[in-house]
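In: Sequence first, then the predicted structure:
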Amino acid sequence: MAGSLAGSGGDKRFPPTLNGDPESPCTRAYQAYVAATGHSAYATTPYSRVVSLHILCGARLNAPSQEMAEELAMKSCLATRDHYKVTNGGACEIAASK
């Protein structure tokens, strides 16, 4: 039986950019991802000084599988982009999953 995944950064594909504000929604989402005990994923728009005006994110915690967590985190990030009508700043990508 597998142990808890709590505290694990999981498989990082790129380092997520966090603004340092502990109350920022993306900072809170990433901290919740790391603290999650089950399969989880964190998706964000990669930061580029040249083109990024916004950093958006989405997460899915404690999903039945890592694959499902990634799929739902992407949907969450894309829904955030649609909600704020962001058209620049890069596409959502999975930054980390476990």
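Out: Good, I have the coordinates. Numbers count the residues shown, from 1 in each chain.
In: When you work out contacts or count neighbours from here on, use the C-alpha atoms and nothing else.
Out: Noted.
In: Let's verify residue 26: helix, strand, or coil?
Out: helix (DSSP: H, G, I helix; E, B strand; the rest coil).
In: quick one: contacts for the closest residue to it other than its chain neighbours?
Out: Spatial nearest neighbour of residue 26, chain neighbours left out: residue 57 (5.8 Å); criterion: Cα to Cα, 6 or more residues apart in numbering. Contacts of residue 57 were listed using Cα atoms under 8 Å, 6 or more residues apart in numbering, and they are 26, 29, 42-45, 76-77, 80, 92.
In: what sits against the one residue sitting closest to the centre of the chain?
Out: With distances taken as Cα atoms, centre = their mean, the residue of the chain nearest its centroid is residue 42 (2.2 Å). Contacts for residue 42 (Cα under 8 Å, 6+ apart) come out as 29-30, 33, 57-60, 70, 73, 94-97.
In: also this one, for the comparison:
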Amino acid sequence: MAYNAYVAAGGHSAYATTPYARIRSLYIICGSGLNAPSQKAAEERAMKSCESARSHYKVITGAGCEVAASK
């Protein structure tokens, strides 16, 4: 859902996710920053959204969030 919103957004937007390894990961956590004033701001919003979701769901993965796509 977050990725589809990222693709549909017209302005500066970014999509962040936790790394996925089929052997170790049963799920991924993601977040997006849409229509921000700059690409950097969009990336910061996406990272904050992803980290917030990890905290909310108390998910412990091998690595933290990373920006997967940005425009």
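Out: Perfect, I can see it now. Predicted model only: the values in this text are computed from it and were never measured.
In: Fetch the TM-score of the aligned pair.
Out: After superposition, the two chains reach a TM-score (TM-score structural alignment, normalised by the length of the second structure) of 0.93; 71 aligned residues with a Cα RMSD of 1.0 Å.
In: Helices along the second structure, start to end?
Out: Per DSSP state H, the second structure carries helices over the ranges 2-8, 39-56.
In: mind checking which of those is nearest residue 23 of the second structure?
Out: helix 39-56 (19.6 Å; Cα to Cα).
In: The first structure: matching residues for that closest one?
Out: Using TM-score structural alignment, the residues of the first structure aligned to helix 39-56 of the second structure are 66-83.
In: Report the mean deviation for the matching stretch after fitting onto the second structure.
Out: Taken over the aligned residues, the distance from stretch 66-83 of the first structure to the second structure averages 0.3 Å (mean Cα distance after the TM-score superposition for the first structure).
In: what does that stretch contact?
Out: With contact meaning Cα under 8 Å, 6+ apart, stretch 66-83 of the first structure is reached by 39-44, 56-63, 87, 92-94, 97-98.
In: Check the helices of the second structure for me and report the most buried one.
Out: When you average the neighbours per residue for each of those (mean count of other Cα atoms under 10 Å), helix 39-56 leads with a mean of 20.
In: Show me what residue 29 of the first structure lines up with in the second structure.
Out: Here residue 29 of the first structure is matched to residue 2 in the second structure, going by TM-score structural alignment.
In: next one: residue 48 of the first structure
Out: Correspondence of residue 48 of the first structure to the second structure, assessed by TM-score structural alignment: residue 21.
In: how many neighbours does the closest residue to residue 32 of the first structure other than its chain neighbours have?
Out: Spatial nearest neighbour of residue 32 of the first structure, chain neighbours left out: residue 61 (7.7 Å); criterion: Cα to Cα, 6+ apart. For residue 61 of the first structure, the neighbour count with other Cα atoms under 10 Å is 24.
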